[in-house]
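Asker: Turn this into a model:
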Amino acid sequence: MKKLLIPFKISLLTVLFCVCLTNAGQRRLGTSAANGLVIQQIILKGKVLSAVNNEPLAGATVRTEIASIKTDQKGNFTVITKKNKGTFTVTYLGYQTKEIQHDISTSQYYTIKLDPQQNTLDETVVIAYGQTTKRFNTGSVGRVTAAEISRQSVANPIAALQGRISGVEITQQSGRTGANFNVLIRGRSSIANGNEPLYLIDGVPWLSAGISKASSVGSQSPFNSINPSDIESVEVLKDADATAIFGSRGANGVILISTKKGKQGKTEVGLNAYTGISQVGHTMPLMNTQEYIEMRAQAFVNDKISPTSVNAPDLTLYDQQRYTNWKKNLIGNTAHLSDLQLNLSGGSDKTQFRISGAYRMEENVYPGDEADKRASAQLNLDHRSENEKFRISFTSSFSDYKNNILPTDLTEGIYTAPNLLPYEDNGSLSWSENGSAVYNNPLAATLRSYRTKTQNLVSNLNANYSITKHIAIRLNAGYTTIATDEANVYPLSSFIPNNSRISGESTFANSDFNSWIVEPQLTYNRSFGDHKLEMLLGSSWQEEKSSGRVIFAVRLQTKLDTLG
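Answerer: Here you go, the predicted model:
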């Protein structure tokens, strides 16, 4: 038995050794056996580095379609794949994932550099006379980017801030298209002196109050002439950042608007167009004629008063079977919206440019074809010298804004008695019925007309020259002009008929606002190890001029008119 056993052990070890040699040989040749099939295995090698400082990234994940490994302490990796040509991905915490194309006919070794991910703490934030990041910002600054603005179909950039910045309360004065907004930053701070914040567009002061003079209802917002698609970001300064340099002007907060600039690269053309419709959504259900009459009759019973033609014409004189849908007549229109944006941008590493044009038309749910229209254009040029010491940036935007939507809120009329006669048989407005006392028809407002035209120009020039590595001089200058022309016409047919008025009334207004600002600055920046020192010495000259005229015209009956 011993003689037979020993040769058997030797033979078994020999077989196992041969199998191991065979498998090892297959791995070296790049093949493996599985279930009788031979699968090709290709070895890829390389190193993963940081694109910032070329330091190796230990523990980065390299993944192919059949394997996933981690890099060693020196960033090296060896991974297998089954394709001669294909892709593999490299990931590392805090860095952007990268997809690499491989081809063993050209190379099997790859040096991969990963770019750091953009951390929200490192996003650039515009503050008073400079920029910083959220990581190093010591004040309270809210920010809305162009990406967030582009996701909202708004005509006014202030509307894009609603509900997006803590401590900022934004409400529109009325539902009328183009109406002004009330902006409160951290609550109301004054009773009589206003609570509007200070606005700056590319460092140029901007109007904060409504600019309508011919109408006291639904004052027009000055931001209606600003195209939201031309805005890069909006920063809201809430505390010390607002008052540190702007002083008492920033007591109610400061809103900084930065417009888009050209970017280095090949010339690109961007086109964005959309259209849509809007209608009044869900409103409270109102009573029909039968329900309304029952309610009114019960009210007189409860008060122990008898209805008469004077105190209850809706119960005694109006048709008890008629039903008028006032919501449909007053706010039941379908409003159409059209928006077109076109821009051209590009440039070299020394000079960049951006040119844009836009047109927007938005109707209202009121009866008629009134609309809010805006045509705008913007130009931006940036240039820097070969030695990087001199930089200059120029931005100018122009807009032509028109609005002929009624400034009156017709929503108030939806609570009119449902059995009131809206029109006579000849199509004219009805003012009385069956000898009843003259009543006020809510459709009378639709006979009135309103128009406003605003032209706006905003220009900004920023120049910077580095005297030394740490000292630089800077000049910021800007000019703004806004001109408005309004007309509000109330014809005689829109008033309740009576003997004391034989004509309508009209209000005509125009206004001009001009502002210029010049701000020279001297800056000093220096780093000491982990510390950084920044100093700013500057001055500001600003002048604002405004003028306006309002003409109110009305013709009343006089004795001379009566005598002929």
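Asker: Could you use CA atoms for every contact and neighbour count after this?
Answerer: Noted.
Asker: Which residue is the nearest non-sequential neighbour of the spatially most central residue of the chain?
Answerer: Taking CA atoms, centre = their mean, the centroid of the chain lies closest to residue 149, which sits 2.5 Å from it. The spatially closest residue to residue 149, leaving aside those adjacent along the chain, is residue 160, at 5.8 Å (CA to CA, 6 or more residues apart in numbering).
Asker: does residue 293 sit in a helix, a strand or a coil?
Answerer: The assignment at residue 293 comes out as helix when based on DSSP: H, G, I helix; E, B strand; the rest coil.
Asker: picking up where we left off before, might one say that the residue nearest to the centre of the chain is in contact with residue 227?
Answerer: No - applying CA atoms under 8 Å as the test, residue 149 and residue 227 come out as separate, 10.9 Å apart.
Asker: which residues do those two both contact?
Answerer: Both residue 149 and residue 227 are in contact with residue 157, where contact means CA atoms under 8 Å, 6 or more residues apart in numbering.
Asker: hang on, the earlier thing: for the residue nearest to the centre of the chain, give me its contacts.
Answerer: With contact taken as CA under 8 Å, 6+ apart, residue 149 is in contact with 157, 160, 228-229.
Asker: and if you look at residue 76?
Answerer: By CA under 8 Å, 6+ apart, residue 76 lies in contact with 45-48.
Asker: Nearest to residue 513, out of those: which one, please.
Answerer: residue 48 (59.4 Å; CA to CA).
Asker: how about this one, so we can line them up?
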Amino acid sequence: MKNNVLNKGRILLLLALFITLMLLTYSAFGQNTNNQQHQIRGVVTDSEGIPVPGVHVLISGTQTGTFTDSNGTYSISPHPTDVLIFSYVGFDTVEKSIGGQTEINVTLKESVTDLGAVTVNAGYYTVSEKERTGSISRITASDIETQPVINPLQALQGRMPGVIVSQISSIPGSTSSIQIRGQNSLRPEGNYPLYIVDGVPVSSVPVSGSGFMALGVDPLNSINLSNIESIEVLKDADATSIYGSRGANGVVLITTKKGREGKTALDIGLYTGMGKISNTINTLDTNQYLEMRKEAFANDEATPTQFNAPDLLVWDQNRNTDWQEKLLGNTSYITDVQASVSGGDTQTSFLLGGGFHKEGTVFPGDFNYRKATGFINLNHSSSNHRFRVNFSANYGVDRNHLFYDGQFVQRAVLLAPNAPALYDLNGQLNWEGSTWTNPLSYLEKTQETKTNNLIANASLAYEIIPNLNLKTSFGYTNLHSEEISKEPLSSRNPALWQYLSNSSRHITGKRESIILEPQLTYSLQMGKGSLKTLLGMSYQKATNHQLYAIGVGYADESLIGNLATADRVNISLQDDIEYKYHAAFGRIGFDWAKKYFLNLTGRRDGSSRFATQHRFASFGAVGAAWIFSEEPFVRKTLPFLSFGKIRGSYGTTGNDQIADYGYLDIYAPTQGSGGLYPTQIANPEYSWEVNKKLEIATSLGAFEDRVMVSGAWYRNRSSNQLVGYFLPAITGFTSIQANLPAKVENIGWEIELSTRNIRSSTLQWDTSVNITFPKNELVSFPGLEQSSYANIYREGASLNSSLLYQSLGVNPETGFYEILDANSDGSYNSEDKIIVKDFGRKYYGGINNNLTLGGFTFNFFIEFVKQLGRNHLTTFQTPPGMMGFVGGNQPVEVRDRWQLPGDFSNTQKFSQAFGYTPYNRTASSDLSVTDASYVRLKTLTLSYQLPPRFMYKTGIESCRVYLHAQNLFTITNYSGFDPANNRGSLLALPPLRIITIGTQLKF
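Answerer: Here you go, the predicted structure:
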């Protein structure tokens, strides 16, 4: 208790110091004390009236300046005799005299079409959009800042070709998964991409959890979304091979905002809103349910009793409760507040800020997710700009207060509509004579998940001689998580208390890592040629601590969670793992006349996850591009073509995402003392998985880039698969870590189209579309039939496939489902699963529209997916008529059932006992497959930018108000909760329909 109080005290003290520092900074730097100066405001637009962000506004003859914000507005305090210089890449520079003006609006004229003005982050270096040879997708702050999401990955859904982001559940704080150009490894844990935050690697493996958090907690949850400048996803070999083994499954680069020179500014953003579940499942009402149950007993020639049929003999036959509305129908309220202070001069700039996010749940009771974040960025350079230093830190604390029941959503669907009232006449939980488990009892089993996460990076750079630079970066991460689940006796049926006791579960984890990366860069201009080189090294050390414990026998509920007061403590798992990684990497980039580009990258990796003789491996790639639109003959023959580029790449990346120390024999102590027993058999011979990537792509721009289209074809082949090789039980082990000659191939097309539909002084309309056609295939797997994967995969099929029985439908004589006995041996096993269905996406993408009229902006984004899914046969898991452990309700589709011999129907006859085996087999047959394609209005935003003249005397530089909607509607034939969760699970909460209103202010 004392430690908790001290920790809370430290947090409050740090928060107080943080707020004080922000106020002092703003007070010291934000006030203009020179009476001879006055503030100038304005908006910078292009020739078509479109606001231009990032324009440098400089007071001539000084080093004082600022930049326009995302809405093209600026504010600066010059003397009346000064001249303002407006400059931006791709536009002609404009100079304006001040005089007595207080508002100066500027229109910039485009000098040339210049894709070079768009710079993308490639990790160890930056490259212009025009000159890049690799495949990099990018979204910016404007795509992220208004979305009411917790995790930055959720903002990517549908917006990038070749990238699939899945939100497993809409419970706040739950993990999201990302897959870049398909599944490369047979092992699920071998498909995580590499996360890089401001140059620091962050483990992409979810933090261990249980209950609603059974799939883990995402380590990116604690990042402040308002502080993200951009997210780049690196996909092909040219972009990822410089990361070696860590880039096998793609790289996600998150870049946070930096301080900029100019007057000190205060930015505030806030929004509030509410959310409801976007969909429910249409289940039987009381009359239909009771009819099903009575018919089931009649079909089985069985007699209902109060033990096997309390719903028929004990519970109210007239009660009709919509349990989905009762248990999942609450409103989730959301509040988000962000603030930051930034400013500086040409030598030193800073950014300091923080935020708070609170989000409720749709469950009964006061359960919520809270996140507090703080961030800082400091940049300094010497007066001659040869020495530069940068420091950034992002710190987040989140708390998720839930209850411990991973099946609560399933209960809401399956509970009988005539189940008893939740409370008795005395206001206590109603147990109805021990005939059911009251779902509200699970709300008493509280679960508290706490995570503290620090990501910090410092870099020093020095220009040794012109064009030769030495840079060293140091990164540090520290993530500490703690989950406590409390199960008091008050959550249990009083009739069973004498057999139970108060208990708690504890999951503690700590991840800590350091990385040191010295780099040397050199550039050389040789006539029309330009050479850029990069040479660097990496040293990373990571430690991972895990502890699972159970406390039993607390004397009082108030003591639950304090293991020192438990009668018995069981340690089920305690791990301390150390991982080391060394690498040397290099890049050579060459271009000739800004038309021909060649990029060579290489990396030598060493990982402690392999035995000494296989610890090191080399990876590399080559990328090339030709901007053919720069050729005179193209300009002459295709005058409408403003830009044209062909690029390609080929290379290799590795994969070391396996358990640490897998090459060693491992022993564990026996119960008691003095003994050891083996838990892992050694294999020092396995080595790296290898992923070979090939890509050919083109980009075209027409009519001064008003129409831009790009297309890419890729092929990734992953071989030397690290899998668990099957062993006979006589060895004492079921498998051993080994390389198998299995080959997985991902082939696909990625297409992007962007158009400027209308560009006038009053109305602008832009559209962008992306679509991906992926194909995943297990090309070969020698010895598959003898491996542990024989019942999971088939050669020539996708890794997303399921092996299924062939359904024969409902037997018109017996009324039960039947499946084909493919080998006619009288039994049903994996050999009879002759149907292969691919549940991966056939194609997917998104459509974004942005319309601006005056100060109003209207944006909407539509996500679409073509895929198969699993229907209610898999979802509901028990045959219609049976009352399972969780409940026995069914979807309305089961009313089309068999009733009499000779009937032809889609559903077997109702049965309360005997129908489980045929139903279970059919749930694993092709009859359980359905179309799960969908079109979803993912986001919709209406915003208004107040004109600068309204802000003149308020001290507010800019003000934007907006209304945002998330998941407004989904068009689909899928009958489950959410077609995006196409495997039919009832454990995940469907996405919430969220409406928020907010404002963004700049002072």
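Asker: picking that back up, assign a three-state SS to the residue nearest to residue 149 of structure 1, would you?
Answerer: Under three-state DSSP, the three-state class of residue 160 of structure 1 is helix.
Asker: Show me what it lines up with in structure 2.
Answerer: When the structures are aligned by TM-score structural alignment, the residue of structure 2 matched to residue 160 of structure 1 is residue 155.
Asker: now do residue 448 of structure 1
Answerer: For residue 448 of structure 1, the equivalent position in structure 2 is taken to be residue 445, counting by TM-score structural alignment.
Asker: Go ahead and confirm that match touches residue 491.
Answerer: Yes - here residue 445 of structure 2 reaches residue 491: they are 6.4 Å apart, a contact under CA under 8 Å.
Asker: Check the burial of residue 10 of structure 1 by counting its neighbours.
Answerer: The number of residues packed near residue 10 of structure 1 is 10, by other CA atoms under 10 Å.
Asker: quick one: which helix or strand includes it?
Answerer: Here residue 10 of structure 1 sits within helix 2-29, counting by DSSP states H and E.
Asker: For the residue nearest to residue 149 of structure 1, give its distance to residue 153 of structure 1.
Answerer: Per CA to CA, to the nearest Å, residue 160 of structure 1 is found 9 Å from residue 153 of structure 1.
Asker: same deal with residue 410 of structure 1?
Answerer: When distance is defined by CA to CA, residue 410 of structure 1 is 24 Å away from residue 153 of structure 1.
Asker: how many neighbours does residue 5 of structure 2 have?
Answerer: By other CA under 10 Å, neighbour count at residue 5 of structure 2 equals 10.
Asker: show me where the stretch 51-200 of structure 1 has strands.
Answerer: The residue ranges that make up the strands of the stretch 51-200 of structure 1, judged by DSSP state E, counting those that start in this stretch, are 61-63, 68-70, 76-81, 85-91, 98-103, 109-114, 124-127, 130-133, 141-145, 168-172, 181-185, 198-201.
Asker: quick one: what's aligned to residue 393 of structure 2 in structure 1?
Answerer: Residue 393 of structure 2 maps onto residue 396 in structure 1 when the alignment is built from TM-score structural alignment.
Asker: Within the helices and strands, which one has its match?
Answerer: Judged by DSSP H and E, residue 396 of structure 1 forms part of strand 390-403.
Asker: if I read this right, residue 89 of structure 2 contacts residue 119, doesn't it?
Answerer: No - if you go by CA under 8 Å, residue 89 of structure 2 and residue 119 don't touch, sitting 11.1 Å apart.
Asker: And the two? Which one has more around it.
Answerer: Neighbour totals were compared for residue 89 of structure 2 and residue 119, and residue 89 leads with 17 against 14 (other CA under 10 Å).
Asker: what's around the residue lying closest to that one once chain neighbours are set aside, how many residues?
Answerer: Computed as CA to CA, 6+ apart, the closest residue to residue 89 of structure 2 that is not its neighbour in sequence is residue 117, at 5.7 Å. Taking other CA under 10 Å as the criterion, the count of residues near residue 117 of structure 2 is 14.
Asker: and residue 550 of structure 1, what is it in contact with?
Answerer: Taking CA under 8 Å, 6+ apart as the criterion, residue 550 of structure 1 is in contact with 213-214, 507-510.
Asker: same thing but at 6 Å, please
Answerer: Contacts for residue 550 of structure 1 (CA atoms under 6 Å, 6 or more residues apart in numbering) come out as 508-509.
Asker: Over to residue 616 of structure 2?
Answerer: Taking CA under 6 Å, 6+ apart as the criterion, residue 616 of structure 2 is in contact with 605-606.
Asker: Matching it against structure 1, which residue comes up?
Answerer: In structure 1, no position corresponding to residue 616 of structure 2 is assigned, as judged by TM-score structural alignment.
Asker: which parts of the lengthiest helix in structure 2 are buried?
Answerer: For structure 2, the helix that runs over the most residues, judged by DSSP state H, is helix 2-29. Buried positions in helix 2-29 of structure 2, judged by neighbour count with 16 or more other CA atoms under 10 Å: 15, 18, 22, 25-26, 29.
Asker: next one: that helix to chain centre, how far?
Answerer: The chain centre lies 31 Å from the centre of helix 2-29 of structure 2; the measure is CA atoms, centre = their mean, to the nearest Å.
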